[in-house]
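S.K.: Predicted model, plus sequence, below.
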Amino acid sequence: MTVIAITGAAGWLGGILADALVADGRTPDLSFILADIVEPKEVKGHKSVCMKADLTDASEIERIYTTDAGIPDVIYCLHGIMSRGSEDNFDLGLKVNIDSIRLMLQAARRHSEGRTPIKFIFTSSLAVYGGPLPEVVTPSTIATPEGAYGMGKLTSELLVNEFTRRGFVDGRIIRLPTITVRPGVPSAATSAFISGIIREPLKGIEAVCPVGSSIDSPELELAAWLASPEVTIKNFVQVMHVPAEKFLKHTRVVCLPGFTATVREELQALEKVAGPDALKLVTFRDDPTNRRIVSSWPARFDNSYPLSLGFSVDEGGMVPIVERFKKAVDAGLA
């Protein structure tokens, strides 16, 4: 029996990860420990311990490791305060994005004693980058964040790497591209509009684009590094299966594969798939803070290293992604 714990399990990604792990089939005998600030839903057909927990509290974190499901073999650490939320509430961002990760690592360290180190999978972000950057980011590019969210993620990355170096855990750090199109309601992420300007118009709802003041604004050339939800979840499953010796010796960081698209290219894909009436539902209200943060993130990465580890990348740019989401909306599934 392989025991997998997922924090942030009531969130969008956490909510579908367990099902994806089951469907993958490479680890057939699974049980789950699911924790979040609100109680997650159980995984049908599999033993599931679902707990409402404040993961900034060490005693609450300890509950993850002491359920009747047993000590987790794998932990997906997905919980956190998103980018704009971290910027607007700095102290809460420190508490959730750094302090709780340190507590999670210390607990994993204690419970790994005398057994194979727990696989500790930490979801990070391209928000760790900022400042002058090369045209294409590689694994050797230094991370210098320009926002509270990126700072918190980078700090926790260093902790995961150090705990791994010392053999306390088997850390795996995945830096996510901006995921689009995200279903559901808008999140507190600075990049939430990248999904919103597609998702809302496809549902017949007005969307606000915080970059530029009109469809002709030069600011719409702002580029982002993107991945679809389908490929992202596939890569979440893959990271558990990468042999430890395949990672670079000095770091467990992997920037997940993605592709580059500008805000303008997103809107062009929306119009191509859903027509001019959908595009008319996008209005423009320039937000300098939002634009500054997103502009500081890199938009082009070298995919060679993650692809060598078995990770996947989207093909065809924005149009296939918008087409898939439109089909989901039309079927009442998004």
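M.R.: Now that the structure is in, tell me what you want to look at. Numbering: from 1, shown residues only.

S.K.: From now on I want contacts and neighbour counts done on CA atoms only, so please keep to that.
M.R.: Noted.

S.K.: Tell me who's in contact with I198.
M.R.: I198 makes contact with 181, 266-267, 270, 322, according to Cα atoms under 8 Å, 6 or more residues apart in numbering.

S.K.: so it is in which element?
M.R.: Per DSSP states H and E, I198 falls inside helix 192-202.

S.K.: And the helices in this protein, which stretches?
M.R.: With DSSP state H applied, the chain shows helices at 12-24, 58-64, 83-88, 90-94, 100-112, 148-165, 192-202, 229-241, 263-274, 276-279, 288-295, 304-308, 318-330, listed in chain order.

S.K.: Save those as a markdown table, and put in distance to V74 too.
M.R.: Compiled in a markdown table, these are given as follows (distance: least, Cα to Cα, whole Å):
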| stretch | distance to V74 |
| --- | --- |
| helix 12-24 | 12 |
| helix 58-64 | 12 |
| helix 83-88 | 26 |
| helix 90-94 | 25 |
| helix 100-112 | 10 |
| helix 148-165 | 14 |
| helix 192-202 | 29 |
| helix 229-241 | 8 |
| helix 263-274 | 36 |
| helix 276-279 | 43 |
| helix 288-295 | 32 |
| helix 304-308 | 20 |
| helix 318-330 | 30 |
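
S.K.: and here's the other structure:
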Amino acid sequence: MNPEIAKLGHVSLVTPNLDKSLWFFHDVIGLEITERSSDTVYLRANGEFEHHSLILKAGDRAYMDHIGWRVKRPEDVELFEHLLKKSGTEVQKLPKGQETGQGDAIRFQMPTGHNLELYYDVEKPLAPEGERSVLKNQTHKSWNRGISPRRIDHVNVWTSHDPGGAHNWLTEQLGFKMREYIRLDNGQVISGWMSVTPLVHDIAVMAEPNAPTPARLHHVAYWLDNAQDVLRACDILREHGITPDQGPGKHGISQALFTYVRDPGSGHRVELFSNGYLIFDPDWEPVEWTEEELALGLTLWGPTDYIPHRDNHAMDQTTEA
């Protein structure tokens, strides 16, 4: 049996101002703190049982340390290690506990230089007394603080390399399926939305030829229940003195409602995301958007400045293993 990835687990972000970033993600976005040390904080959304979906680390600049993916079976970690090494990918083994709340893991790089991590075992701590939901199928109280997203949804990364190589690698090495993509008139595929779940994308890989480094983070997305929650989020952001980076609007690709906002402590971009559609068809054919349709695909309505090749503000991402 081939190893499989089950879901997006977490994203680890480095910030030059941990206190301000923690204020943003905890008090404004509304993520709950599960554990912290002097220089690292682990957070999760109110509907998440696993130890964390976001790691904030103190550092001298803003960059994404890694993206964590949970595999379907305990043995899949070792099976992926074997397959990746066989294909020529350098793999680092991480023992249980090296990342708080997580079991044995492996870390390696995409062809773009983005760091990925695979694991299965993860702690699922109860919420503290007084913050625990009365719902047995939810960890923390609803609307306990800030915007209160339910879960992490996806991550979007940019690269100055040809993203087609990354798309093929994600399919061949990790089992991702292409769901929607943009093809230019010259035949180049510049953006691809890919998933291992019924979501339209667990990860998107997009081209940014002007990026100063090949491995960039565009955004990490958190899921809100409906469109009204996205509008409510905009009110909450402004009440905290924060202006959304873009939105609200609606993507053509994914059909989702969205608002983008930047963490004032680091500049990392967060997407607040809702609606859209799910894919259950086993014979799904990837949807192609042409160069002429590019703007419509990215923004059906709302501000239209979210265009590849025109945004030079994506955050640096380390190339360290």
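M.R.: Good, I have the coordinates. A quick note: this is a predicted structure, and the numbers were derived from the prediction, not measured.

S.K.: Drop the TM-score for these two in here.
M.R.: After superposition, the two chains reach a TM-score (TM-score structural alignment, normalised by the length of the second structure) of 0.32; 175 aligned residues with a Cα RMSD of 6.6 Å.

S.K.: re the thing from before, which one of the contacts of I198 of the first structure sits closest to Y305 of the first structure?
M.R.: Distance to Y305 of the first structure across those (Cα to Cα) is lowest for V181, with 25.0 Å.

S.K.: just checking, what packs against the longest strand seen in the second structure?
M.R.: Across the second structure, the strand with the greatest residue count (assigned by DSSP state E) is strand 5-15. Judged by 3 or more Cα pairs under 8 Å, 6 or more residues apart in numbering; DSSP states H and E, strand 5-15 of the second structure is in contact with strand 54-58, strand 63-71, strand 151-159.

S.K.: Distance to A233 of the second structure and mean neighbour count added to these, as TSV?
M.R.: Below are these laid out as TSV (distance: least, Cα to Cα, whole Å; neighbours: other Cα atoms under 10 Å):
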stretch	distance to A233 of the second structure	mean neighbour count
strand 54-58	19	23
strand 63-71	24	23
strand 151-159	15	24
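
S.K.: Could you say which one of the ones you listed comes nearest to L174 of the second structure?
M.R.: The nearest among those, by Cα to Cα, is strand 63-71 at 10.1 Å.

S.K.: now the helix holding I198 of the first structure and helix 263-274, what's the angle there?
M.R.: 20 degrees (axes from the mean of the first three to the mean of the last three Cα atoms, to 10 degrees).

S.K.: E288 of the second structure: which of the helices and strands packed on strand 5-15 of the second structure is closest?
M.R.: strand 151-159 (18.2 Å).

S.K.: What about I61 of the first structure, how many residues nearby?
M.R.: 23 (other Cα atoms under 10 Å).

S.K.: That one contacts R102, doesn't it?
M.R.: No. Assessed by Cα atoms under 8 Å, I61 of the first structure is found out of contact with R102, at 10.8 Å.

S.K.: which ones are touching E266 of the first structure?
M.R.: So E266 of the first structure contacts 198, 318 (Cα under 8 Å, 6+ apart).

S.K.: switch the cut-off to 6 Å
M.R.: The contact partners of E266 of the first structure, by Cα atoms under 6 Å, 6 or more residues apart in numbering, come to none.

S.K.: For burial, what's the neighbour tally of D91 of the first structure?
M.R.: Around D91 of the first structure there are 12 residues (other Cα under 10 Å).
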